[in-house]
Structure formats: C-alpha cells, structure tokens
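Novice: quick one, what's the 3D model for this:
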Amino acid sequence: MVTRFFPRTIRARLTTIATLVAGVVFTAAAALTLATVPDNLEGAVRARVELAVRRVASQARLGDLPRVLETPTRVRLLRVVSSTGQVLASSPSFPQDPRITKLRPREYESLVTAELEPPQRSDEPETRYLVMALTVRTPQGPATVYGAASLVDIDRALVWVQLLVYLGTPLVLLAVGGLTWSAIRSALRPVERIRSELAEITGRDLSRRVPVPDSGDEIADLAATTNHTLDRLERSAETQRRFIADASHELRSPIAALRAQLEVANAYPDETDWAATGARALSAAERLTSIIDELLMLARLDAGAVPQRRVVDMCRLVEDHVRRREGARVPILVDLSCGNAPVHGSPLQLDRLLTNLLDNAVRHAATRIEVEVAVRGDRVVVTVTDDGDGIPPQDRERVFERFTRLENARAKEKGGSGLGLPLSREIAAAHGGTLTIADHSPGARLVAVLPLHEET
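Specialist: Alright, predicted model coming up:
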C-alpha cells in the first residue's frame, strides 16, 4: 500500500501547499525577527546613552558642567561623580540605586557598559537599567560620568514581539489556509458544474453542453473547448449513424437482389437459365465486394492507419489503368506529356484513387474520357474529364459525401455506391493533396492534386 503524503483532492493539496509555504516563510521571518529585533532595540538604546555620556564628559573636561543635567529622549539618568564620591552634576530624576554608581572604569576614557537586573528585595525599584560609565579628567580632578536608560520599554516591546510571533503566526497560517481553501473552492466551482454536466452526457444524447463561466479565465477556455469537442463528437456520432444506415441500405440492395435471383432459380430449377443466373449473381457479389473494400479502406483512413509507402509514378499508373480498360464502353484519351510524375504514397490507395475516378467517368461519359497527368511546380495534377451530363455547381461538394448519388445517376441506373468519390478525396487528403471538381462543359472534370516527390 502506497502512503500518500498529500490529500487526494486538488483543493486540499493546494491548501496544504499554500499553508506549508506560508509556514516556512513566517517561521523564517519569526526566527529572523527574534534574532535581530532585541539586539537592534538594545543597540539603539546603547547608542543614545553613549552619545549622552560622551556629551556630558566633554562638558566635564572643559569644566563647563551645569548643576542640573538635561537628559535627551529615552535617556533618563545622567550624573557626574568625583573621585571622592561628590556629585558634581546630575539629572533631576536620578534613582537612588547604589548599584549604578558602583560601576567604575579602570582606565581613563574607557567606556564601561552593564545591565542591572531588577533587585531581588521588594524595597528596591524593579527596573532594569542599561548603565554606561566613563572616567575623564576635569579641572576639579578625576570624575566619572554615568548615564542610564530604562530597559522596561524594550522588555515590553519584546513581549509584544513574542506574542505576535508565537500567537500571530498560527493565526496567520489559519487565515492563509482558510482563505486559500475558500478561494480554490470558488475557483473550482465551475469545474464541478462542468464535471456534473459531463457525467450526465451519454453516447445516446450528445446535444447537451457544459456551462461556460463568464470569468474569461482558463476554466472558461476549458469549458469552451469541451463544448467544441462535444460538437465534434455529436457531428461524428451523427455521421457514423448515417454512415451505418446508408451502408446497411447499400449492402441490403445487392444482397436482396442476389437472394431473390437464387430463390427464383431454386424454386424453378428446370426453367432457370443457370448461366445467366450465375452471371447476375457474380455481378451482385462483385458489387458487394467493391462496397466492402471501399468501406474497409474508408475505415482505415478514418482510423489514421498509415500503410507502407513508396515512390509511385502516376504516369505509369495511368498507363496501366488505361491498358486494363481497353475495349471499355467509351474510349480513353491520355495525355502524358510530363514524362514521369513521382508521388510518395501508398500504391494500393493511389490505385484505388484512379480506379474510382475512371469508373465514375466511364459510368457518366457519353462518347469519350480524357485523362491528363501534368507536373506543375511541386505538384502532380491528374485530371479526368468526361462528356456526360456533368455535375451542377450546387452539388459539387455534396457528391463527396458518403453514399451520395445524384438524381440523374439514380434515374439512369448507372450503378455506383456513392463511396467512390468520398473515398478518393480521403485518399488525396491522406497524401497531402486535394480532389476537386473544376468547371467544364459538357460533362465533369475531376482534378486530383498530389505533392511531387523530389529525390534528395
């Protein structure tokens, strides 16, 4: 069993990651604060006291001491004491704490610093001091300058800093986790609606669409892309259903005709022309085989199957087809002025392409068929022209739909399954080319354009 270090849902995972990141950041910030703030606060107090002591010491050296010393901001205590213990100058609020004046430097001009903790006895003031002492020479003899500042404000500030660190950090992490959870929940709410709607969509009903939020963000793009995908799936499913229905219909007709012929022959064996019946049955079987082959090739093309390819000379391929059709219903005139027209592709599929184009032309031509193979730039152009009834402009795209047969072709019973031209266009597209119908009168002109293969 694999142990999961993170929760299963995206919301919980992102909330956990955000909280962990915030925890690391705030822990590092708290550690830095606790490591630097006390020293910075105390350093500021030391600087103020030292400045005040040196200023008074300078006055003492010159013998210009006032009786009452003025204390600067946050320096509460200043006093100058002679070597005999006489107070030469003092600030008005100097405390009666003998520990302050007991601090004496051993050398002249040497600054001594000490911190006095609150006394243990209750009758003494409970104030913590930062004390500095500096001994200088004065006109009256050696004297020591004392300066002191209370550290109560620093202690109080540090208490607040610790409260903010130890209580504020967990509260901030809880706030980060809660806000992240709420924000992600709000952001993923459209995803939940999309999921719920997708869960209701089945293969039988692809008409439903997922809601697209108005946020304009990536989730809105996801919903729009999902709807486009559903559109394509619906069209594909509809095309597939229509294809199956049309294929069933087209296969049913020759099968029904073959069965009827065989049933009649079986019912009246003595009156049956078995040679003619066999020929008709063979013709129906050949049509069934042709339809099945085209359906299989269409299925492979739809599936994206890539057959083995090699260089195929379209001029030679056209010559082979024309040779096999000698004695056809109408003559086939060939123009192979290009000499050779190499195309890199599947010989089987390219053979099927020409077969379908020529079969279509033979069915509809009145007196002749013209086939031209030309090389134009980096393209091989194969043109098949007949002089039949032609294809109306409004039907020139419809004939490339599967199982589509125009009314004039049905009326004249010219055969065909309606798969030849759609399959030919699919083959041309699979080879990076196109198959279109060009303007021509009389008759129809089909133009297949394929990439020319150039030897490297």
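Novice: when you work out contacts or count neighbours from here on, use the C-alpha atoms and nothing else.
Specialist: Noted.
Novice: now the helices: where do they sit in the protein?
Specialist: 10-62, 98-101, 152-163, 169-200, 218-267, 274-302, 314-324, 347-364, 407-411, 420-430 (DSSP state H).
Novice: return the most buried member of those helices.
Specialist: helix 420-430 (a mean of 22; mean count of other C-alpha atoms under 10 Å).
Novice: possible to save the helices of the chain as CSV with distance to Gln140?
Specialist: Below are the helices of the chain laid out as CSV (distance: least, C-alpha to C-alpha, whole Å):
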stretch, distance to Gln140
helix 10-62, 9
helix 98-101, 19
helix 152-163, 36
helix 169-200, 58
helix 218-267, 85
helix 274-302, 113
helix 314-324, 124
helix 347-364, 121
helix 407-411, 134
helix 420-430, 113
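Novice: this one as well, want them side by side:
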Amino acid sequence: MTEHPRGWYRLARTAHPRSVRTRVTFLAGIALTAAVMLGLVVMYLLQVGQAKRTTADQLRTYAVQIEQSATGRVFPRPLPPSVLDAQAQAQVLAPDGTVLAATRDLDGRSAVFSLPPGSTTPVRQKAADDILPAEVSVVGERTTVGGRPVTVVTVTSTNQRDQVDETFARLLLIGVPATLLLACGTVWWVVGRALRPVEQIRRTVTAITAADLSQRVPEPGTDDEIGHLARTMNHMLTRLDDSAARQRRFVADASHELRSPLTAIRTGLEVGLAHPARAPWPDIATRAVRQTGRLEELISQLLTLARADVGQLAAGQETVDLGALLTEIRATTTAPHLRIDVSVPPDTTVTGNPEDLARLFRNLVDNAVRHAGSTVSLTSGGDAGSVRVEISDDGPGIPAEERERVFDRFVRLDASRGRTSGSTGLGLAIAKEIATAHGATIVLTEADTGGVRAVVTLPR
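Specialist: Next comes the predicted model:
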C-alpha cells in the first residue's frame, strides 16, 4: 500500500524542528560532530605516524647497541636486551641468511626476517609465525662487524599502536559525547539568550492591533541585527501610526466636507416642501445646483487623491507644451477683476500626463486668483535639465511658517476658511501629489509684490 504524498509532507513538517533555537542547536551539533570527528581522525593519523617513527628509532638504536656489543667478530649469545624496549627481539644474520646470534626468545631458531639484496624492507619468514605476532615493527640494518658483513634485524610488537588505538577509543566513547553534549547545551543557552529579545518583539507585535498602533516593540539597546530589527520595526510602526492618523483625519474631514453641501441641498428642499405654494423654487434650484457643483468638484478631488495614494498619477505620459497649457488655463479662468499675464518661451515642453499637469497648474492658478488683489503672473524659464514655472500674485501672502502646512489635506488658513471662498483645502495637496508623481517640486516663497510665488520645477 502506497502512502499519499501529502502524508509524507505532513510527516516531514512534523519531524522538521520549527524553533530557530532547536534548528541552530541541531545544525551546530552536526557541525561540531563533523569537526570533532575530523580533528580526531587527523590526530589519530598523526599519533600513529609518530608511534611508528618512535618505534623505528628505538629499533635502530637497538641495532647500534647490538653492533657495539660484539667483541671482534663474535656477538654475545644471547644478544643483550634493548635498553629502550623490553619486548624488542633481534637476530644477527650472515650474508647467506645463517643466524649468527639472537636474543633469548629467538635463540636456536632460523631467521624470522630476511633482508633481500638491494632492499631496506625486511621480509617475514615462515619461522616468525610460530613465535612473533602478526603485527610487528621490524628494522633491518646492514653493517660490518670485525671486517665481516652482517645484517642486524630488530623486531618488536606494536604495543604503542595499541596504546594509541585504546586512547582514541576512549575519546570516541567518552570524550566526544561529553564534548558534544556540553557544546550543544552551550549553543542552546547562547541562542536562547540571543533570541529572547526576538520573542519579546513577537509578543509585542502580536498585541498590536490596527485600532491602536501607538505601542512600540522593546529595543534591546544593542547595535546588532536584533537591535536594528527592533528599531526598524518601531520606525515602521511610527509610519503606520502616522498614516493611520492621517487617514482617520482625512476620512473625518472628507465626511464633513461632503455632508455640508448635502445638508444645504436637503435643507432647502425640506423648506420648499414644507411650504410648496410659497417656496421660491427657482432660488432653491439655483442653490441646489451650486451645492451640487461643489459636491461634484469635491468628489473629483477625493478621487484624484485616491489615485495618488495608490500611485496611479502621472500614467500615460507624453510631451506637453507648457505654453499652450498655461494659455488655455488663462483663457478658461473667470476673473474679470484681475489681470492674468502669461510669459512662456516658445517650445517649452516637458514629459508628463497632460490632464494631471493641467490640474496641477489649474489648482495653483485658482489659488492665486482667489487671493490676488489685481494681478496674477505666470512665467517660465529653466535650463538644459529642468523647466521652472512661477505663478505669482499680489495678495496678502502666506506666513513663512505656514508655507509647508498648506500642502496638507483639508488645510485652509484663517483668511480662506469661509465656505464662500470655494476652497476645500485640497487644491494645493493635489498639486503637491501630482508634482511628486512627475518628479517635480513645488516651493512657496514671497513674491516681489508681497503675495505668494509658487515655483514649480519639472525635469525636462
């Protein structure tokens, strides 16, 4: 019976450690195990090689000791034991392989190792099987004693190799598990301490809701990744809190602005219906049309701001002739008591959305016309990289400390708070959004006539 693939997936997810602390400890344990095992293998090979070299040096020293023990051409029988290794054995061989002398355990036996001509590696003989273990260390030295060539063969059991094997076996069985347990416990504790601020951040974020964005995550006060994460999240929460507050203010202001013309229309109709025979219906209709137009303009402005909030302004860009655009705005502006001057060099063009740019300059011109005493001027200049349009009036001007605030939504200064001014407090906010979407800037300064100069700088 074949298990469904989802069953294996669920099993894998269940077996997979979900905690970062567990995963780090698990991976650290694997890495430590591999590192310790690799280190032990390297140490073992080094120790084995050192043991072999030490044993070979002891056997060569023993061979020199045997050479020095000879009197003339005669070796003592039995040969003296090694002063360095009590288990070492030796035989002195003639060139034909005859045993001339041997240690006590090898006395009377034929050669256990021979040294072939031209070779430095002794060859084991059958006689060695009855008295020597299978694993031995052996050294063969050719020399001349009393004018006679001989071969001194020294041999010993590999007890040092056994000691090395025993030592490393104890390390593998006892030392490695203890070291790994200690290391994993240390990693578990250190990771837990390191992740404790993350858990505090998680609990705080879980408690934060859209209704209350004023809470902030605790900052550990460190300059590491967790400290950067906490500060970044607090900055994000501050931006979200500010955005939510602006949105609530925007909704409240928009509701109020929409309610005012609707209330005026409804009140006029209710009064007329209460006294239909005596009601001035033409006046009621005229006021209703005026309030409906105001309502339509407000809805259009709110839709433009909604497009700005989702980044849909400045779409469908093309080459726009600023001279023709500003001349059209002047021709369609109703201001019989004002003189509106337009001075734009020919072939002054920018790239942008024609409707959005027309709304931008229309809002700035309407704002200038609303406050001007007698004159509004539109001039243009620039350089190879940008175009600058200046819209100036001779009105009362804007205090320097208010020149940034007027770009906020639904902001009307004291001089224009009356509903009769026709201002909704959204014109400059929309102009700012359109300029930003086109990579342009708007700066308000004081005009030479004492009014306001709006300087729009657009990239060519």
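Novice: give the closest residue to the aligned partner of Gly418 of structure 1 in structure 2 in space, chain neighbours not counted.
Specialist: In structure 2, the residue equivalent to Gly418 of structure 1 is Gly425, according to TM-score structural alignment. Ranked by C-alpha to C-alpha, 6 or more residues apart in numbering and with sequence neighbours excluded, the top spatial neighbour of Gly425 of structure 2 is Phe410, at 4.0 Å.
Novice: picking up where we left off before, Gly418 is in contact with the match of Gly418 of structure 1, correct?
Specialist: No: assessed by C-alpha atoms under 8 Å, Gly425 of structure 2 is found out of contact with Gly418, at 11.1 Å.
Novice: can you tell me which residues contact Tyr366 of structure 2?
Specialist: One thing to correct before we go on: residue 366 of structure 2 is Asp, not Tyr. Counting by C-alpha atoms under 8 Å, 6 or more residues apart in numbering, Asp366 of structure 2 touches Thr333.
Novice: I should have written Thr319 of structure 2 there, sorry.
Specialist: Contacts of Thr319 of structure 2 (C-alpha under 8 Å, 6+ apart): 349-352.
Novice: ok, now how distant is it from Thr349 of structure 2?
Specialist: According to C-alpha to C-alpha, to the nearest Å, Thr319 of structure 2 and Thr349 of structure 2 sit 6 Å apart.
Novice: before we move on, what about Ala308 of structure 2?
Specialist: Note on Ala308 of structure 2: its distance to Thr349 of structure 2, by C-alpha to C-alpha, is 23 Å.
Novice: with Asp309 of structure 2 instead?
Specialist: Distance of Asp309 of structure 2 to Thr349 of structure 2, computed by C-alpha to C-alpha: 27 Å.
Novice: could you do Leu237 of structure 2 as well?
Specialist: Distance from Leu237 of structure 2 to Thr349 of structure 2, counting by C-alpha to C-alpha: 42 Å.
Novice: again, but for Ala134 of structure 2
Specialist: For Ala134 of structure 2, the distance to Thr349 of structure 2 (C-alpha to C-alpha) stands at 100 Å.
Novice: looking at these two, which is more packed in?
Specialist: Thr349 (19 against 11; other C-alpha atoms under 10 Å).
Novice: show me what that one lines up with in structure 1.
Specialist: Looks like Thr349 of structure 2 aligns to Pro342 there (TM-score structural alignment).
Novice: hmm, back to that, the alignment partner in structure 1 of the residue nearest to Gly425 of structure 2: what's it in contact with?
Specialist: Counting by TM-score structural alignment, Phe410 of structure 2 corresponds to Phe403 in structure 1. Applying C-alpha under 8 Å, 6+ apart, we find Phe403 of structure 1 in contact with 243, 246-247, 417-419.
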